[in-house]
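Trainee: Output the structure for:
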Amino acid sequence: MDPHQDISQNKSLLWLMAIACGLCAGLNYYCQPLVHSIQQYFNVPESQVALTVTFAQVSYALGLLFLVPVGDIVNKTKFIPLLMFIAAFGLLLCGLSTNLSMLWIGTIIAGLFSVAAQVLIPLATMAVKPEKTGEVVGFLMSGLLVGILLSTSLSGLLSNLFSWRAIYLVSSVLMLILIFLLKSRLPQVPTLKMSYAQIFSSMGSLLTQEKRLVLRALIGGFAFAAMSILFSTIAVLLTSEPFHLPDALVGVVTLIGVFGALSTTFVGKFADKGHTRLLTFVGIAILACSWGILYLGGKSLVFYTMGYGLINLGLAITHSSNQSIIFRLRPDAKSRINSIYMTTYFIGGACGSALGIYAWHHGGWTMTCLAGLCLVLCSAFFAIVDTIYSSKKQIA
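Mentor: Down below sits the predicted model:
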């Protein structure tokens, strides 16, 4: 890294990058509180509108796998604005859609190219001193996680004030403004001379050569799966007996997760001091405790809110620790490493959401909480394996 290029002291640029990460990641969640409004507007079955949420998730996963690795072989200062521009176009299509098919197309385009955030983060790690990696990653992850957590609340708020289209149109304009502000300020970093086909061949090599990448991806995947159980069950739990909360208040409950998201900057600083192993187990312990509190939350909104805040904190600590480790493995392959990690992470999330629905229908809230705890224990198992492997490697 060029010593004159360290962006860790450039607070205005880091804030812009964090906001961009939040906007890019959050746009995939806009539709969740809007399903009913869109269904009424287009007069189609609600099940068809609900597919929009699935299209957003699937297209984002495809972008993680097929677009993020390209970041290692292209000029990131041009690639990132291009991704953001196409995502803004997708948002505009959503906001101007005249039928559900047009909304689906816009959602797929926006989701596929919103992975700009996952190219921004590796770029940032290449433009800071190694001892600042965790701090900078933590700061950008705070922006990303806050963006996700605020997206549904802002989407619902703008829909109530104006129209379901509002969030898409506003976000499209904000994305274009961010492109303008970022384009000339993103740091130049080295790229590799490699073909697109060679990228995927090298990703296969990374999976076999970097055992810690695989282990950390599994730790993150199971941890996010445990959290994702709540995504698929929060509405059915809090809108039924004994809570009977309206949809708007369900969204307010989730805002407690913002405090966990904001912790990642401090977690990153601690990780930079070499405490990633401790942080990982602290994060997993918090995840496990949160499911005990969430179980009590089946009959108490206070306990549910506490548990929801804790599970976000535990996930943020675990995720930041993982990224602090994987970005130090191979400085020449950060985008590909991030692609492997985040693809596994979101596969875990998708499986967790599905498991949450299954557990709810076959055993209610008790079975749901047991499923969540089991996933946390799986994450703990791979954390122990990672600890043993890394210790042996250091001895060798």
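Trainee: hey, let's count contacts and neighbours off CA atoms from now on
Mentor: Will do.
Trainee: Run through the neighbouring helices and strands of the lengthiest helix in the chain.
Mentor: Identified as the longest helix of the chain according to DSSP state H is helix 334-395. Identification of packing neighbours for helix 334-395 by 3 or more CA pairs under 8 Å, 6 or more residues apart in numbering; DSSP states H and E yields helix 46-66, helix 116-126, helix 196-209, helix 211-238, helix 276-296.
Trainee: and with 7 Å instead?
Mentor: helix 46-66, helix 116-126, helix 211-238, helix 276-296 (3 or more CA pairs under 7 Å, 6 or more residues apart in numbering; DSSP states H and E).
Trainee: Make JSON lines from the ones you listed and add mean neighbour count and distance to residue 363 to it.
Mentor: Below are the helices and strands packed on helix 334-395 laid out as JSON lines (neighbours: other CA atoms under 10 Å; distance: least, CA to CA, whole Å):
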{"stretch": "helix 46-66", "mean neighbour count": "20", "distance to residue 363": "24"}
{"stretch": "helix 116-126", "mean neighbour count": "24", "distance to residue 363": "37"}
{"stretch": "helix 211-238", "mean neighbour count": "24", "distance to residue 363": "13"}
{"stretch": "helix 276-296", "mean neighbour count": "21", "distance to residue 363": "13"}
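Trainee: got these as JSON lines, with distance to residue 12 columns?
Mentor: What follows is these, written out as JSON lines (distance: least, CA to CA, whole Å):
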{"stretch": "helix 46-66", "distance to residue 12": "27"}
{"stretch": "helix 116-126", "distance to residue 12": "13"}
{"stretch": "helix 211-238", "distance to residue 12": "30"}
{"stretch": "helix 276-296", "distance to residue 12": "27"}
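Trainee: Next, the second sequence, to be compared with the first:
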Amino acid sequence: MENKLPNSLLYLLSISAGLVVANLYYNQPLLHDIASSFKVSDSEASNVALSTQIGYALGLLFIIPLGDKVSNLKIIRLNFLILVLSLLAAALSQSLFLLIFSSFLIGFTSTLPQLFVPMVAHLSNDEGRGRAIGIVMSGLLIGILGSRVLSGLVGEYFGWRTVFYGAATLMTLLFFLLNAKLPVIQPKFGESYLKLMKSLWFYLKTEPTLRLATLRGALAFGSLSAFWTTFVFLMEDSFGYGSAVAGGFGLFGIAGALGATVVGKLNSRVKKSNLIIAGAILIIVSWLIFLISSHSIIGLIIGVVLIDLGVQSVHITNQNIVFSKNTEARNRVNTIYMVGFFIGGAAGTSFGSLAWTYFGWTGVSAVGLVFSGIILGVQLLTNKRII
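Mentor: Here you go, the predicted structure:
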């Protein structure tokens, strides 16, 4: 198969994935500031992060399958319009409820990177697919982690509302660039939207590797979300640091995220089950380090690098597995996988917040260990079924 993906387009999609997905995570280092602004508890403020993740999961479910039916540019144009308006609404919110609702819409419309990943899989040949997915995922992961650094600094010195005003401006500029540079991909699915959505169940029911990948991805991201949602509270309680320092820890996670390209390349050379086992072990080790590091900055730094590297090892390998099959339905299988992924993230946010409220950092660490332990257990039990 000819490789139709030039490096210029690949890196544009990688950067764009990072910039768009950042909208999901700007709020996490700001939760304490938001709680103070609206005079609510930290636990209540964490619903802003939760609603964003739920919105993203639903956006994946109802929007991304359209990539197999509707031109990619049509989806992008409408999504960007709603996204920019939602970011502005968040910046202008005068109540926690309005911010939660705006955050839900931000999540719902920040699904575009999940069109980019099947796009590079479609345009790449078999040999280059792992590398291409890894590069886009590097951009996406750096966006996730860098967003926390940026929002933490901006929020600390200019207020949390400024973060959302800036994001709205950035998304407006990015829209014009993508509209000019992206190739038009005409999908082949000619049936109704209802039949398109029904086919999701068909693929979930008939593809055991897709089900297993979805479970692993959900647990991995749930573990990561439990950490980042509660980390800002730990920084405040244990060290007296604000959102700038909490967000700054994203810089250490970026070191792990840069390994995504390496993991992508390894997918064509190393048995995928071994990569998943290695990733699960890294996540478990990171949580053991977190457990004993509630008052150790060095321990927390090491844990952040390890957990991001572990999660990306599981995630990129999962995607390479599901994209290797059902080439005519990559957007739909990606929808199934990513909906599960972000439902796992929402669960991690919820369990992490509850654990923090009732059991502190030890409870949060227990949640992370349970999630990551299940990944390893499931993988060892089903090892022979994985490509």
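Trainee: overall similarity of the pair, as a TM-score.
Mentor: The TM-score (TM-score structural alignment, normalised by the length of structure 2) is 0.90; 385 aligned residues with a CA RMSD of 2.5 Å.
Trainee: Nearest to residue 14 of structure 1 among the helices and strands packed on helix 334-395 of structure 1 would be which one?
Mentor: Residue 14 of structure 1 sits nearest to helix 116-126 of all those, at 8.6 Å, using CA to CA.
Trainee: Which stretch of structure 2 lines up against that closest one?
Mentor: The alignment of helix 116-126 of structure 1 onto structure 2 (TM-score structural alignment) spans residues 112-122.
Trainee: Do I have it right that residue 48 of structure 2 meets residue 100?
Mentor: Yes. The pair residue 48 of structure 2 / residue 100 is scored as a contact, 4.9 Å apart, by CA atoms under 7 Å.
Trainee: what residue of structure 1 takes the place of residue 321 of structure 2?
Mentor: Match for residue 321 of structure 2 (TM-score structural alignment): residue 325.
Trainee: no, scratch that, I was asking about residue 68 of structure 2
Mentor: So residue 68 of structure 2 corresponds to residue 72, using TM-score structural alignment.
Trainee: Can you show me the helices along the stretch 1-150 of structure 2?
Mentor: 7-21, 31-38, 42-62, 72-92, 96-109, 113-123, 126-158 (DSSP state H, counting those that start in this stretch).
Trainee: between the shortest one and helix 96-109, what angle do the directions make?
Mentor: Okay, so that is helix 31-38 of structure 2. Orientation of helix 31-38 of structure 2 against helix 96-109 (axes from the mean of the first three to the mean of the last three CA atoms, to 10 degrees) gives an angle of 140 degrees.
Trainee: In helix 31-38 of structure 2, which residues are buried?
Mentor: Residues of helix 31-38 of structure 2 classed as buried: 31-35 (neighbour count, 16 or more other CA atoms under 10 Å).
Trainee: circling back to that earlier point, I'd like to know how far the match of residue 68 of structure 2 sits from residue 262 of structure 1.
Mentor: From residue 72 of structure 1 over to residue 262 of structure 1 the distance is 29 Å, taken as CA to CA, to the nearest Å.
Trainee: go on, residue 347 of structure 1?
Mentor: 24 Å.
Trainee: what about those two, which has more around it?
Mentor: residue 262 (21 against 18; other CA atoms under 10 Å).
Trainee: Roughly how far does the closest residue in space to residue 385 of structure 1 that isn't next to it in sequence sit from residue 155 of structure 1?
Mentor: Counting by CA to CA, 6 or more residues apart in numbering, residue 215 is the residue found nearest to residue 385 of structure 1 once chain neighbours are left out, at 7.6 Å. From residue 215 of structure 1 across to residue 155 of structure 1, the span is 36 Å (CA to CA).
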